[in-house]
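**Student:** Predicted structure and sequence below. I'll ask about it afterward.
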Amino acid sequence: MIKNNVEAIIEGNRVIYKRYFDVSIDLLFEAWSSQEHLSEWWGPDGFTITTKRLDFSNGGIWEFIMHGPDGHNYKSKIQFIEINKPNYIYYQHLGDDEGTKEIHFQSKIIFEESGEGTNLTMEQIFPNKEELERVNKKYGAIEGGKQHLGNLAKYLEKRK
């Protein structure tokens, strides 16, 4: 696990991000599960979000809009498949009827205690390798994933 840096591994149709966070597993899990926290860090550099609704439960839906630094809005919908506090969150990105309807993937967020901190693994699974390549080319998804976890780290540093 890379401390204070993001490791990204591409394996076929999957991208696996790994990062160590110098915070408790409970705080790290909480940062992924409450609207208060998510609104402070979610997304790549320069993005902000507006949550329309958040039901953080198995089968629950999170609808939100990502506001890009270029002024473009990306409507998004996530369905939580399985949540096991504080060990993991599995969800699927469903896109939205208007904004990001063509982007579908599943994510597994795994939290593991490590000394005084927590190792996080974020695995994104696309329908196939070509879809991963398309989304990465069009949206810069892999770099965006790294920035996503970097923004989480910056936010958590302020919360310590």
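**Tutor:** On my side now, so go ahead. Remember, it's a predicted structure, so these values are computed and weren't measured experimentally. Residues are numbered from 1 along each chain as shown.
**Student:** make it CA atoms for all contacts and neighbour counts henceforth
**Tutor:** Will do.
**Student:** Spell out the residue ranges of the helices in this protein.
**Tutor:** For the chain, the helices defined by DSSP state H cover 25-33, 35-41, 129-139, 141-159.
**Student:** And the contacts of the third one?
**Tutor:** By C-alpha atoms under 8 Å, 6 or more residues apart in numbering, the surrounding residues in contact with helix 129-139 are 12-14, 103, 126, 141-142.
**Student:** If we use 6 Å, what do you get?
**Tutor:** Outside helix 129-139, the residues that touch it by C-alpha atoms under 6 Å, 6 or more residues apart in numbering are 12-13, 126.
**Student:** most neighbours, which of those residues?
**Tutor:** Most neighbours among the contacts of helix 129-139, by other C-alpha atoms under 10 Å: F126, with 20 neighbours.
**Student:** For the closest residue to it other than its chain neighbours, the count of nearby residues, please.
**Tutor:** Leaving aside its chain neighbours, F126 sits nearest to F105 (4.7 Å; criterion: C-alpha to C-alpha, 6 or more residues apart in numbering). F105 has 20 neighbouring residues, counting by other C-alpha under 10 Å.
**Student:** ditto for E40
**Tutor:** For E40, the count of nearby residues is 16 (other C-alpha under 10 Å).
**Student:** Over to G144?
**Tutor:** 15.
**Student:** and if you look at K154?
**Tutor:** Look at K154: counted by other C-alpha under 10 Å, it has 12 neighbours.
**Student:** Tell me the spacing between it and R19.
**Tutor:** K154 sits at a distance of 13 Å from R19 (criterion: C-alpha to C-alpha, to the nearest Å).
**Student:** Included below, for side-by-side comparison, is a second structure:
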Amino acid sequence: MTATTSHPFETAGDRELVITRVYAAPRELVFKTWTEPQHVVRWWGPRGCTTTIQEMDVRPGGVWRYVMRTADGTDWTNRIRYREVVVPERLVYDHGSDVEDDPNGFHVITEFHDRGQQTEVVMRMQFASVEARDRAAGYAGANSTFDRLHELLDDLAVEFVVRREFAAPRELVYRAFTEADRLARWWGPKGFTMQTRRHDPRPGGIYHYSMRAADGHEMWGKMKYVELTPPERLVFVNSFADGEGNIIAPPFADDWPQEILHTITLTEQDGKTLVTLRGLPIHATPAQRATFLAGHASMQGGYGSSLDQLTELLATE
């Protein structure tokens, strides 16, 4: 668990502020949440803000540029220039806006200390003046930012990940994930026949489908699309459903989560496509999260069977 305090900062010297947090996660994983874009965008910034990365080059001399949008729609441009990167122990960088010699910029030293089953993060911020330090000390968003990191680490502890490389161009693989006629030929358990009831591939749209076993037993499922960025990324919430598209409890385990957030990324290299599928339970109870974690091995088999069918489909095209 995170060591939370009512006020996030401690003063150290005339121009320095220090934040210390402890996370129940291995140091390597905590370091990745600070340095890998897919993790950073899920926690960086106060609650209610979103972070859009323009570039992120985590190495000495590298630059990270991003835009933070507040809840009221205001955009703030930021630039971080890395001075030192020691994996997984230490990050040193200068943080400011995208203006040279930003008077509000500050120097940061963040250290990741291995504490057995936990990781202690110590972040030291050094400012140009006492006045700049005091303005930062009044910042109300630091606690919620580090709380969001804690929530992300909780999620990553139960996240399911499967990767598969396909000998096909990325555009074709993306179409196999987003076109109903192709989806029906591979998505779902091996031996089941799929039929589409409704398909609306846009944010907020759904894919409502049935799965019929050889003995005639029928189940229904539903994807609710969250994000479609062709041909790179697809995000949707998957659940069991009834014939009308209403979410229902899974038919095989009382404590299985009803909704699973899927994030699928596609990376092309030398004419091949690497697909990374991540599954994460949402709106789940602690018991459901534990059941999901315990089911990772069987999920590897189930998703592996479906991806085998996708391999066969792509071979025909």
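**Tutor:** Sure thing, it's come through. These numbers were taken from a predicted model, which means no experiment stands behind them.
**Student:** got the contact list for the residue nearest to F126 of structure 1?
**Tutor:** 92-93, 125-126.
**Student:** Could you rerun that using 8 Å?
**Tutor:** By C-alpha under 8 Å, 6+ apart, the contact set of F105 of structure 1 is 92-94, 124-127.
**Student:** Going by distance to R159 of structure 1, which of the contacts of helix 129-139 of structure 1 wins?
**Tutor:** Closest approach to R159 of structure 1 among the contacts of helix 129-139 of structure 1 (C-alpha to C-alpha): F126, at 32.8 Å.
**Student:** how close does the closest one get to L94 of structure 1?
**Tutor:** Counting by C-alpha to C-alpha, the gap from F126 of structure 1 to L94 of structure 1 is 12 Å.
**Student:** returning to what we had before: list only those of the contacts of F105 of structure 1 flagged as buried.
**Tutor:** Buried residues within those, defined by neighbour count using 16 or more other C-alpha atoms under 10 Å: 92-94, 124-126.
**Student:** So which of the contacts of F105 of structure 1 belong to strands?
**Tutor:** 92-93, 124-125 (DSSP state E).
**Student:** rewinding a little: quick check: neighbours shared by F126 and L94 of structure 1?
**Tutor:** Common contacts of F126 of structure 1 and L94, defined by C-alpha under 8 Å, 6+ apart, comprise 104-105.
**Student:** Apart from its chain neighbours, what residue comes closest to the alignment partner in structure 2 of K77 of structure 1?
**Tutor:** Aligned counterpart of K77 of structure 1 in structure 2: R79 (TM-score structural alignment). Using C-alpha to C-alpha, 6+ apart and skipping the chain neighbours, the partner closest in space to R79 of structure 2 is R65 (4.6 Å).
**Student:** got it, and T51 of structure 2?
**Tutor:** The spatial neighbour of T51 of structure 2 that comes closest, neighbours along the chain excluded (C-alpha to C-alpha, 6+ apart), is M68 at 4.6 Å.
**Student:** Contact partners for whatever residue is furthest in space from the centre of structure 1?
**Tutor:** Taking C-alpha atoms, centre = their mean as the measure, the residue most remote from the mean C-alpha position of structure 1 is G115, 23.5 Å away. Residues near G115 of structure 1 by C-alpha under 8 Å, 6+ apart: none.
**Student:** circling back: how many residues are close by the residue nearest to R79 of structure 2?
**Tutor:** 18.
**Student:** corresponding residue for it in structure 1?
**Tutor:** R65 of structure 2 maps onto E63 in structure 1, by TM-score structural alignment.
**Student:** I'd guessed that match sits against D55; true?
**Tutor:** No - proximity of E63 of structure 1 to D55 does not meet the contact threshold set by C-alpha atoms under 8 Å, at 9.1 Å.
**Student:** mind checking how far the residue nearest to R79 of structure 2 is from T51 of structure 2?
**Tutor:** Taking C-alpha to C-alpha, one finds R65 of structure 2 at 10 Å from T51 of structure 2.
**Student:** Equivalent analysis for A287 of structure 2, please.
**Tutor:** To T51 of structure 2, A287 of structure 2 is 31 Å away according to C-alpha to C-alpha.
**Student:** for V92 of structure 2, same thing?
**Tutor:** Distance from V92 of structure 2 to T51 of structure 2, by C-alpha to C-alpha: 21 Å.
**Student:** Please apply the same query to H150 of structure 2.
**Tutor:** According to C-alpha to C-alpha, H150 of structure 2 stands 17 Å off from T51 of structure 2.
**Student:** again, but for M194 of structure 2
**Tutor:** Relative to T51 of structure 2, and taking C-alpha to C-alpha, M194 of structure 2 is found at 38 Å.
**Student:** Skipping its backbone neighbours, what lies nearest I260 of structure 2 in space?
**Tutor:** Among residues not flanking I260 of structure 2 along the chain, P281 sits closest, at 4.4 Å (C-alpha to C-alpha, 6+ apart).
**Student:** can you count the residues close to that neighbour?
**Tutor:** When neighbours are defined as other C-alpha under 10 Å, P281 of structure 2 has 23 of them.
**Student:** What's it aligned with over in structure 1?
**Tutor:** So, by TM-score structural alignment, P281 of structure 2 is left unmatched.
**Student:** buried sites along the helix or strand where P281 of structure 2 lies?
**Tutor:** Secondary structure assignment for P281 of structure 2, by DSSP states H and E: strand 272-282. Under the neighbour-count criterion of 16+ other C-alpha under 10 Å, strand 272-282 of structure 2 has 272-281 buried.
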